[in-house]
Every structure is written in structure tokens, then in C-alpha cells.
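Enquirer: my questions are about this predicted structure, shown below with the sequence.
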Amino acid sequence: MSQFDYIIVGAGSAGCVLANRLSANPQHKVLLLETGGSDKSIFIKMPTALSIPMNTEKYAWQFHTEEEPYLNNRKMHCPRGKVLGGSSSINGMVYVRGHAKDFDEWESHGAKGWNYQTCLPYFKKAEAWLLGEDDYRGGKGPLGVNNGNNMVNPLYRAFIEAGKEAGYSVTNDYNGEQQEGFGPMHMTVKDGVRCSTSRAYLDPIKTRNNLTVVTGAKVTRVLLDGRHAKGVEYALGDALITAKADKEVVLSAGPIGSPHILQLSGIGDSKILEKAAIEVKHHLPGVGMNLQDHLEFYFQYRCKQPITLNGKLGLISKGLIGAKWILNKSGLGATNHFESCAFIRSKAGVEWPDIQYHFLPAAIRYDGKSAFEGHGFQVHVGHNKPKSRGSVTVQSNDPAKAPKIQFNYLQHQDDIEGFRACVRLTREIISQAAFYDYRDGEIQPGEHIQSDEEIDEFVRQAVESAYHPSCSCKMGEDDMAVVDSETRVHGIAGLRVVDSSIFPTIPNGNLNAPTIMVAEKAADMILGISPLPSSTASSFVHPDWHHQQR
């Protein structure tokens, strides 16, 4: 038995933030538990090696979904970070906050006090934007954010120019006033090295005497005294250890881990718990429900000029890139290669962007392999405001057995139509004059894919997860809400959930930035600190969004 004030379960994107903020007061004794281990691998630190940790058992839970009925019964890969820094140590490092309206939407779903004006100060608190602080960007936070190699490859700027030629706006900062449009993309890289939350928030404070970090710890359940969380039980090697929390237990195990731990602890839908032979401690039907994710596919083209990363896939080229990065943390090793992007609306009548683009000057899979000979480029595109909903459900009272994951991708007709728009709008963009000197034939989907039926079948076969699971312990006040607007689990004292699982709806963008923001804001709530003053900064919405798509 060990005793602490706060116990944080999961040293990931949220957990490292909480460990930093809660242990800032030397009077608070904090325990941070993480199943994974060290994040010091070169493959985690080097931005260009991003595909390696994501696909490595040592650093990531290699979850897979059940057969997805609307994706031709494919089982989809769902990796989650299992290392200090969590998914911020295995992700693509793309920094996207989401549109201002995404957070207003949260508040409309019952998350009181989580609108854009109240969230923006916490985005700023977290960030050290390379260009400095303004009304939208933070300059003094722990999290380094920049644009990689500043779009040296001409294909990045060709993509932005093509969007402009197609009639879309150009935005210099999609994380500022205007998300909608084409522009440079931002990444969590600092001095050429991945800036995970472990590096940004945990490394500087590991020597605090009041902070205990335990790796290799698998939490099996939250310990309850009636309707009060009193601590956790966790396995460490062959030992089963009990840790007591005098103040609170905070689950930051992510959108798969947090609902699973709640269910293992007897908190969840009683029917699901009884089926798994788990004693029901508190019937809370929303646990594990409302699961959401982003899907995407690669739109690939051959390139006329030998300027793409496909020419850098040989062992000698990789060796030179690695050597330059090791020596001075610069060059192609210091970027995730997603250096330009876009956010557009799929059709008139959509108020804020629901389609996202990541542009890459290569035609290549996530495993780093090329599917063809020669040079090419691709743009990752996805419909980012899905209406399909899934679930995470415990299958057994054995904590070692993974939960059942079912997203029900493309269950909703609006999601299908959103991907049809992705195909047709992307083709129009890439057909612009800006790509004339580069574009040399469509590799994927292939020019023969034209009708709605052909597009739908291509999407079902080719679409992949963008690795943004979320919303499985949603915040709100309705019958299916799991936590309240203070991140406290409904009906259980001394227990909170703070990670992307508490998002009511998924934002239009990558999820690392909003997860960090949620942890920054929740830390003040946990400590009883007055929230940062609300921002008065405005946000852009197309003045005629009812009638114009661009």
C-alpha cells in the first residue's frame, strides 16, 4: 500500500500535462502510472521515423477493431501509445487545434464552459509557437510548434496555389483566426526533435520529490468505497499493488483505456458488465459509447519531376538523412513531411470545415513502402465530422483481455456522401494549373473510379483510420454522459477522466492539440484554480456558408 494525493493513470498526451501541473505544488504527492516504458528511442525522437513507433508492439497497443460492417467487414488497426508520452510519442506530430465552432459545439452538447473563448487561453498556455505570441498563439508554453523545413519542396506551395486557383482562400495560420483554406501545416517538433508531452511536460520535472513515475504498471481497476474512488490496483511484474489517493484518481488512459478501466472497476452499463462477469458498482450506460474517429485515404499521383521523397527510400539516402539528423537535428529527418494542408467545407450549407488535407511530397504507405516505381505525391483526405458512432466494451473480467472496439465507420449516409465529396473536390484541386509541371496521372483511386457506386466501393476498400479515436466517455449532463463539465465521473466522488475520451464530439483536425488543451484546463479545475480569463478573439466563418461551398 502506498499513499498519494493524486493518482494519474496513463502518462500520455493528457497524463504528462496533469503530472506537471498537479505536482507544481510541493505539498501535493502525485503518482503517475504508465504501462509502457522509456520514450528515449531514436525512432520516437526523429520526426521522419514516425511510422516505426506506431507499428511497434513495445511502444503502442496494437488494437484492432471487430469486423466493420460498413467497410466490407475489414478489421481496422487502432494503435494507441504505450510509452511515456502515450500517443504523442507515436503520432504524426501534426498540430491542429480544430475549428472554433467545434468547441462551441461541445458546449451545445452540455459541456458547460468549454466553448472556444474559454478553451483558447489554454491552447495558448500550452504552446511555444515558433513565431511568438499573439491573440491566438502562445509563445511561452512547454509545447514546441513549428512548420518543419518551411516547405522547401516546391510541391508544398503548389498544393496551396492549386487551392487558391480552385477558388478557396489561403490562410497563413489555420490555428489562428481562420482555419478554412490552404496554408502551411504545423507540427509538434522542437529543435528538430519530436516534442511529445513527455518531453515538453514530464522531462523538466522528473526530479520533483513529490512526483513518482512508475512505468510497466498495468492498472487493473479503480478501488471504490461505495460511490467514492479511494485508489487504484495495478500489476507491476508479478506483483499486484494497491495505491491510495487521498484527493482524486484521474484516468488519462485514452479513448480505449479509460472506458475499459471504468468497466473493469464496475462502472458502466450494467448489462455489459454482467455479461463480462463484473460486479456492477455503478450503472453508467454511457461508458464506452459515442466512440468516434476520423477516416482518411491517400489520393496519389505520379510526379513528372524527380523531386519527391520516393527518391529517398534507398538505404544510402536513408543513412545520409539519419546521419544529418543525428549530427545537427536538421534536414529531412527533422520533419514529419506534412508541411502544407487545407481545411474546406464539403458543400454549401456546412458552417465550418469538415474536410481536412495533409499534403505529402511522396506516394507512400504509412509503413514507409512505395506501391509503385518512380516519383509521386499524395494528399491524405478525410471527412472529419462523422455522424457514425461506435463503442468500446469490456469482454471479460480479466484486465489482460483487450476490449471489443467497434466504430461502425460509414454507418451514416452523411459520412458516405462526405467521402464522395472528398474524391470529387480533390480531383478538381489537383487538376489546377499549379500542378501542371508536376502532375502525371492518378495512381489512386484511379481515373476509372467515377460514379457514386465506384467511389463508395473504393472508399470501403481503401480508407484507413487517421488514428483519432475519441468521445467514448463524453462530457455533458444527459443520460449518456460519463463526466460532467468539471471532468468528474457522474455519481462517483474522487474520480475524473481527462483525455480525448471526454470530447462530446470529434473536432475537425488531429486530436493531440485539443487533448493537451483539455488537460491544461482540467488541471485548474482539479486544483480549484480560477479559470484563465476568456478570450475575446474572433473566428472566421464564411459569410455566405449557407449558399457557397468556397
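Expert: Received it, and whenever you're ready, just let me know what you need.
Enquirer: use CA for all of it now, contacts and neighbours both
Expert: Noted.
Enquirer: over to Lys101. Which of the three states is it?
Expert: helix (DSSP: H, G, I helix; E, B strand; the rest coil).
Enquirer: pull the number of nearby residues for it.
Expert: 19 (other Cα atoms under 10 Å).
Enquirer: how about Val30?
Expert: 27.
Enquirer: spit out the contact partners of it.
Expert: Phe4, Asp5, Tyr6, Ile7, Ile8, Ala19, Leu22, Ser23, Asn210, Leu211, Thr212 (Cα atoms under 8 Å, 6 or more residues apart in numbering).
Enquirer: run the last query once more with 10 Å
Expert: 3-8, 18-20, 22-24, 208-213, 245 (Cα atoms under 10 Å, 6 or more residues apart in numbering).
Enquirer: just the ones of the residues you listed in helices?
Expert: The members of the contacts of Val30 that map onto helices under DSSP state H are Leu18, Ala19, Asn20, Leu22.
Enquirer: just the buried residues of the contacts of Val30.
Expert: When the contacts of Val30 are checked for burial by 16 or more other Cα atoms under 10 Å, the buried set is 4-8, 18-20, 22-24, 210-213, 245.
Enquirer: hold the first one in mind and look at this next one:
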Amino acid sequence: MQTYDFVIVGSGSAGSVVAERLSASGRHSVLVLEAGGSDRRFYVQMPLGYGKTFFDPAVNWNYRTEPDPGLAGNADHWPRGKLLGGSSSINAMVWIRGHPADYDSWAAAGNSGWSYADLLPAFKAIEDNQAGADDWRGVRGPVHVTDCSADVHPLTRRYLKAAEQAGLPFNPDFNGATQEGVGIYQISTKDGRRMSAARAFLRPAMKRTNVRVEMNALATRILFEGKRAVGVEYEQGGRTQTVRAGREVIVSAGSVNSPQLLQLSGVGPGNHLGGLGIDVLHANENVGRNLQDHLGINYTFRARTATLNQLLRPWWGKALVGMQYLLLRKGPLSLSMNNAGGFFRTDAGEARPNMQLYFQAFSTVIPKSGERPILTPDPWPGFSIGLSNCRPTSRGEIMIRSRDSRQYPQIVANAYATDHDVAEMLAAVKFVRRIAAQPALAEFIEEEILPGPSVTSDDDLIQDFRKRSGTVYHPVSTCRMGPDPAKSVVDARLRVHGLGGLRVIDASIFPENISGNTNAPSIMTGWKGAEVVLEDSE
């Protein structure tokens, strides 16, 4: 059995960072086990290519939730990255940290070292921001953050003006002095290519002699001696293999796979594991529970002017943008589908924004089999204004179904399970219509396509967003961090309560969800997690 100082399960947004930072000094040997394959694929590297990876089983776990009463009985599609870089290799690349108060609430709950002031140096060190350095932003870090303001579709400016007319201030940087307002999203790309965690962190680390990455290696069980983790069992090429961790096992498999692996290893809700015939090594009712996610919906409009639909759909348009991308790494294919967006409060009494906006200068009402039709939008000019909730109060869970590590776990999202979540989404969709009705945008709208002008009453609006809402791919908190073992899975040092040699470092440790996209906070968690591992290893 081979031995490494650290065995990391998962090469995603956090795991890639952990591998790079733990190996940087050359003093520690690191093994990374990745269930998927390489990120060196054209549609992974091309930013707008994530429409092609949205259902692709070669790079995507393609999870589905249980039919959800809160979503009118629909079973939601949950894409999660299954390749180097994890979900950072298939996401929409919007670079948002979250509101400072999100992290201050983490610290106030007893998680020392996790306030915004504590984490700001990490966020700045991670970034190479095209806009330059200031009190909030960093440069010369591993992750290049691109300013897209010169490249967005002209209709985007109309959206921004309409949102200002609806009462929201223009915000040049959602990660700067304040989060509230509307503006153009910065994205994690460089030179027209996706800046995934694999590109920024893991690929450089793989050049070191003290780092080994095993792809297509599915971790099946954490190995223990007594209550201490000492290694990992994994399957690769039809064979079961084991590897020993001389210092620690670090689980960075994400909010679905991290609790799954712990449960398969006998760490989790005792009655549930025992009922599946799994020996309970350490009972903890929180493993897989406290699931939180952001839910989103689009309002789609037929436009009186050309949108990206007229460029991305016809063969000649595809040829034009394709050549523009291949030759110059410019154009629509080099951007995210979300050109702009913003944050707002559905009630003036809210202390900070509780809703996020997205603007897409194209529409995808007509589905396309096998992919998200980003690259083949509707045949008529259209655009969408989307939104998602920032801090929903509904909670779900992720539980294994059997002892078989290849069987997908049961995901109970429990969407819109509280009156609070329903009420704020109702207020939010009404505000989307208010933006669309402003002069700057209204003159360019021929009609509302979805949900349509006949949907006006509160009951009908609620019924509509239950039918059409879905995840915006930000599941967190299934191995939540906290000081009390009765209410959490890991402590503030990300050590699993009650066990030795084992940490969880990824978005599953978030005590509560953050206000915005979760990729930047996941990368920060990897940075912070590696920092505490190194401190504790001295």
C-alpha cells in the first residue's frame, strides 16, 4: 500500500486549491483521487461551451432530485462536475464572493477565523483582477477575473438602465464596497478560456514531483484505525485499490459526494446507516442534512430588436462567432450566458440583499435534446431576466440508498418548503416585471413569453414559479461547520467532529448559504482549509 502525507478526495473548486497549497513547499506528498477524467476538452475550455456539458455524462454526474412537492412534483436536474476542476469546469463562471455579512454570521455562530475580515486577504490573494487592485480586489493571484463590460450585448445596457429606473443603483463591482445594485458580472476566464480551479491551481501543482493525480478513481470508503482516518479505498479500472494517508485524509468531493462518502464509511445518521447494513463508526445526524440551495427562474421576453438569438442560431452566425473565438478568443463564445445581473431586497426591512438578478441577451424557451440550448437559442429575438433567492430558509437532505458507492444518493431538495421562501420569491418575480416595464427596456419588448401576460394573480404567479423554478447549482451545508457536534459535522478547523486525521474542505461545510454564486467561496474555502491544515501540521 502506497503512502502519501495527504490524500485528497476530489479535484474540484476546493480540492484543486488544497492540492496546490499543501504541495507548494515540497515538504509534503499529495495524492488526489478524481472520479472523473481530464478537463482538456474543447467545450470545457470554451466559456459558453457549458451548454454542451450540461447533460454530458463524460464530465457531469447528472444527478436528479426526488420529485419535489415544492416544484409542483418535478424532479430537478443537478449537474455537478465529474472531471478535473469539478463544477468549476462546467459552471457559468460568474465571480461573486457573497455579502460580507454572510461570513460575519458564520463567525458569530462560533466559527472563529471565518469572518469577512478574516477571509478578505484570502479572496484578494486568490484573484488576478483585470480591473486592478483596490481595498477589496487583488492582482497577481492564480484566478484571473475578467472585466466583460466592453463586450456585452447592447441590450444589456438597456437592462441596466431599466433596473436603475426601477430604483436600483448601478454597481461597478459586486465584490467591492457594496453588493446591492445592478451591473455587469465579472467572470473567471483568461484570454477567452475558462479559468477553472484545475487550470488555476491543479495543473500547476501536477508539475511537481510530490503531487500525483489519479483520474477515473472513485473513492468508495475512508479507511480507519479506531477513530482515526488512515487511508482511502477506491475503484479504478475495475480494480479495488487502497492508499494510506500518513497525515490526513481530506474530503473535497462536494456537497453531494462528501456526505455520501462519509456515510459509506460509517459516519452519519446511525439509524439510516444501520438500516442499510453499514457498521456505524461514528454517529452524526448532520451528515447529509441541512442541505441548502439557491432556486431560480427566468422571465422571458420576445424583443423588437435583434438579440444574440439571431447570431447564435443560424449556421452563418455559428460560423462567424466560431471563427471569432478560434482566431481571437473573443465574442459571445468567450463570455458567460449571464452578461449582467445584480442584487436587491424584496423588502426595505431586509438588512442586506436577499435576491440575485441575471440578464441574458438571448432566450432558450425551445429545448434541445441532450444539451442546454445556449448555443442554439430560440428562432425569434428574445432575452431573459432571471433571479434566484440568496438565503432560502428551506432545508433538504442527501442520503445514500445502499452500500453501493456507484448508486447515486437520494437528494431531497425540499424547495419552497417555507412560507418565507414562497413570499420572497413572489415579491421578486413582481419586481422582475417592474424592471421590464421601465421605459429603457419596455420599448424593446414585443411581449412576455414566459410566464405570459395572463399570469397575474398571486396564486398563479406562485403556481408558475413552482412549476418552472429549479436549482441554480449552489448546493451547500451538507457537512456544515459549527462548534457543536450535535448541530454540525466539522469544527472551524474543518476537522470532522469525533474523528482524527479527517477533514472536509469544500462547499458542504458552509454553515449557511452565501448571497450569490458559490464558486469563488468554494475556492476560498480550499485556500482557507489548506491554510489551517498547514498550521496544524507544524
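Expert: Looks like it came in fine. On a predicted model such as this, the values are computed, not experimentally measured, just so you know.
Enquirer: please state their TM-score.
Expert: After superposition, the two chains reach a TM-score (TM-score structural alignment, normalised by the length of structure 2) of 0.96; 531 aligned residues with a Cα RMSD of 1.6 Å.
Enquirer: re earlier: of the buried ones among the contacts of Val30 of structure 1, closest to Gln395 of structure 1?
Expert: For the buried ones among the contacts of Val30 of structure 1, the residue nearest Gln395 of structure 1 by Cα to Cα is Ile8; the value is 24.3 Å.
Enquirer: for Gly26 of structure 2, see how far away the counterpart of that closest one in structure 2 is.
Expert: Under the alignment (TM-score structural alignment), Ile8 of structure 1 pairs with Ile8 in structure 2. Applying Cα to Cα, to the nearest Å, the value for Ile8 of structure 2 to Gly26 of structure 2 is 16 Å.
Enquirer: how about Glu424 of structure 2?
Expert: 50 Å.
Enquirer: neighbour count: these two, which is higher?
Expert: Glu424 (17 against 13).
Enquirer: show me what that one aligns to in structure 1.
Expert: Counting by TM-score structural alignment, Glu424 of structure 2 corresponds to Gly418 in structure 1.
Enquirer: now do the same contact list for that match.
Expert: Counting by Cα under 10 Å, 6+ apart, Gly418 of structure 1 has contacts Arg345, Ser346, Lys347, Asp354, Ile355, Gly382, His383, Asn384, Lys385, Pro386, Leu410.
Enquirer: over to Glu279 of structure 1?
Expert: Gln263, Leu264, Ser265, Gly266, Ile267, Ser270, Leu273, Asn397.
Enquirer: assign it to helix, strand or coil.
Expert: Glu279 of structure 1 ends up coil, using three-state DSSP.
Enquirer: map Val381 of structure 1 onto structure 2.
Expert: Val381 of structure 1 maps onto Leu387 in structure 2, by TM-score structural alignment.
Enquirer: distance of that match from Arg27 of structure 2?
Expert: Taking Cα to Cα, one finds Leu387 of structure 2 at 46 Å from Arg27 of structure 2.
Enquirer: so for these two, which residue has more residues nearby?
Expert: Shown here are Leu387 of structure 2 and Arg27; by other Cα under 10 Å, Leu387 has more neighbours (27 against 10).
Enquirer: identify the residues contacting Glu20 of structure 2.
Expert: Glu20 of structure 2 neighbours (Cα under 10 Å, 6+ apart): 30, 198, 200-206, 208, 211, 526-527, 530.
Enquirer: by residue count, what's the longest strand in structure 2?
Expert: strand 239-251 (DSSP state E).
Enquirer: how about that strand: buried residues?
Expert: Gln241, Thr242, Val243, Arg244, Ala245, Gly246, Arg247, Glu248, Val249, Ile250, Val251.
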